[in-house]
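Student: sequence unavailable; structure follows:
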């Protein structure tokens, strides 16, 4: 083979080697792109689920993306745009077979969550939640930061009932309540630590008020309310209206209301982290 032939042969071999190298690079690049696309899809699906969007923003979600109660609570936090620490109850009194959902509002120094239950999964802040036939309110949480400790204390209006008089009633566990009446209502009030508690009933059903106070006292022997700084207030109602629990974390006030059953209100409050 002459010199020119040898040069041509060498050029052919170099071209073949270069082509094979490009093929390998292209295969590797395609594999990497495929892996990247898969990861993006997995991340998107994960984010869609935790945001509670289910499948659409304006329609009732489908059951193939049912979230657990804990997942819904985590998703609620992502909806709150606030400078405050996002503190929610860890448990809510859902009826069997119902699904937890919610509507939210928030500003820098305020947030509100209306917890709801529905027959089918419904995304958080979905338009369908405005329809009372689609979802039922089970509780509301309002958290607000006030300008001063004095302002937040006004929202609690803590009282030491032992100083106010009234008929003394033994509630058990070494706790005494004080019974009073007025404007058609019978109240039995007592203190536990930094908490002031009241159970209300109609004057014609005052025994039911005492019964509720004793039931609450028993429950709180094994379940702990949040530690208030400095005080907290519990108002329980035999008639399942006006139940509310509020407490301070200095300038910040937490309020639970719109709970029908007074014992459910206590269960929600005691599920908060101290």
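Tutor: Arrived safely. Since the structure is predicted, the reported quantities are computational estimates derived from the model, not experimental observations.
Student: when you work out contacts or count neighbours from here on, use the C-alpha atoms and nothing else.
Tutor: Noted.
Student: so which residues of the stretch 101-250 of the chain form strands?
Tutor: With DSSP state E, counting those that start in this stretch as the criterion, the stretch 101-250 of the chain has strands at 110-118, 135-145, 167-172, 175-182, 185-192, 195-202, 232-237, 244-249.
Student: ok, and here's another one to check against it:
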């Protein structure tokens, strides 16, 4: 009996040991799986963090590049715009400066606000003489841009001279204007100049004249018959121009005398008008220049 009890006790102890060993192995296996799972999770998190960091870095670089390009583009646009504005305003500014200086010297007088030029405005030069009641202003273009009344400007040939002359009465002023009255043209051959304007042709002693009226203005174009010149071409050109350019309104009379023959410095193109007891007069080498300047008077 004692031997059997010992054997049973030994078997019990052995089975208990086996069960304990199996439990330890299972726990170790579970621990190992848990550790592996945690390592995998750490690796995934690390990769995800690196990817997120990379994407953020790329986004920042892209934003920085885009911003930099935007600033460069904006800077270039602003610079070009400034240069363009400077170029566009350079010719106007020169004449405006002269007009301000002339008003400082002569008082509140009317002056042309355009120089009537296609080219050369950046070398426009101006000189004047006289006072507020009576003055002459000469406009010229040289190789150098000078200040108002610079001595060197007196050696340049004016392309336009603008004069103001004051008289004692309005009657005295109107007597200075060679206005052609309708009675002087009656019976002469007529010609259509367009825009419902009728021209009157006159000729004699090798000269040809074509005259018409617009408001208080009488206009005449002169040509030379000897040179087979026809005044109609220039007359039609003037009529068309005056559809776009509004001349000053004379208080009584105004005249335009244009000549087909023209040369620089001749100043044989005349625009003259009356304002009460004052006569304003433009003499130019080109009638289109004179019309542009007269129409811009302020």
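Tutor: Sure, I can see it. On a predicted model such as this, the values are computed, not experimentally measured, just so you know.
Student: quick one: TM-score?
Tutor: Aligned and superposed, the two chains score 0.68 in TM-score terms (TM-score structural alignment, normalised by the length of structure 1); 201 aligned residues with a C-alpha RMSD of 2.0 Å.
Student: of all the strands of the stretch 101-250 of structure 1, which lies closest to residue 70 of structure 1?
Tutor: Counting by C-alpha to C-alpha, residue 70 of structure 1 lies closest to strand 110-118 out of the strands of the stretch 101-250 of structure 1; the figure is 13.0 Å.
Student: which residues are contacting that closest one?
Tutor: 80, 82, 84, 94-95, 98-106, 134-145 (C-alpha atoms under 8 Å, 6 or more residues apart in numbering).
Student: could you pull out the helices in structure 1 for me?
Tutor: Ranges of helices in structure 1, per DSSP state H, are 3-50, 69-79, 149-156, 206-222, 262-269.
Student: would JSON lines of those helices with mean neighbour count be doable?
Tutor: Output for these, formatted as JSON lines (neighbours: other C-alpha atoms under 10 Å):
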{"stretch": "helix 3-50", "mean neighbour count": "12"}
{"stretch": "helix 69-79", "mean neighbour count": "18"}
{"stretch": "helix 149-156", "mean neighbour count": "17"}
{"stretch": "helix 206-222", "mean neighbour count": "18"}
{"stretch": "helix 262-269", "mean neighbour count": "22"}
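Student: to residue 246 of structure 1, which of the ones you listed lies closest?
Tutor: Using C-alpha to C-alpha, the helices of structure 1 put helix 149-156 closest to residue 246 of structure 1, at 6.7 Å.
Student: read off where that closest one ends up in structure 2.
Tutor: Counting by TM-score structural alignment, helix 149-156 of structure 1 lines up with residues 170-177 of structure 2.
Student: re earlier: out of the contacts of strand 110-118 of structure 1, which are buried?
Tutor: Buried positions within these, assessed by neighbour count (16 or more other C-alpha atoms under 10 Å), are 80, 84, 99-104, 106, 135-145.
Student: switch the helices of structure 1 over to JSON lines; also include distance to residue 244 of structure 1.
Tutor: Listed next are the helices of structure 1 as JSON lines, based on distance: least, C-alpha to C-alpha, whole Å:
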{"stretch": "helix 3-50", "distance to residue 244 of structure 1": "30"}
{"stretch": "helix 69-79", "distance to residue 244 of structure 1": "21"}
{"stretch": "helix 149-156", "distance to residue 244 of structure 1": "11"}
{"stretch": "helix 206-222", "distance to residue 244 of structure 1": "14"}
{"stretch": "helix 262-269", "distance to residue 244 of structure 1": "7"}
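Student: tell me which of those lies nearest to residue 180 of structure 1.
Tutor: That would be, of the helices of structure 1 and by C-alpha to C-alpha, helix 206-222, which comes in at 9.7 Å.
Student: what sits against the aligned residue in structure 1 for residue 103 of structure 2?
Tutor: Aligned by TM-score structural alignment, residue 103 of structure 2 pairs with residue 77 of structure 1. Listed by C-alpha under 8 Å, 6+ apart, the contact partners of residue 77 of structure 1 are residue 86.
Student: cheers, nothing more for now.
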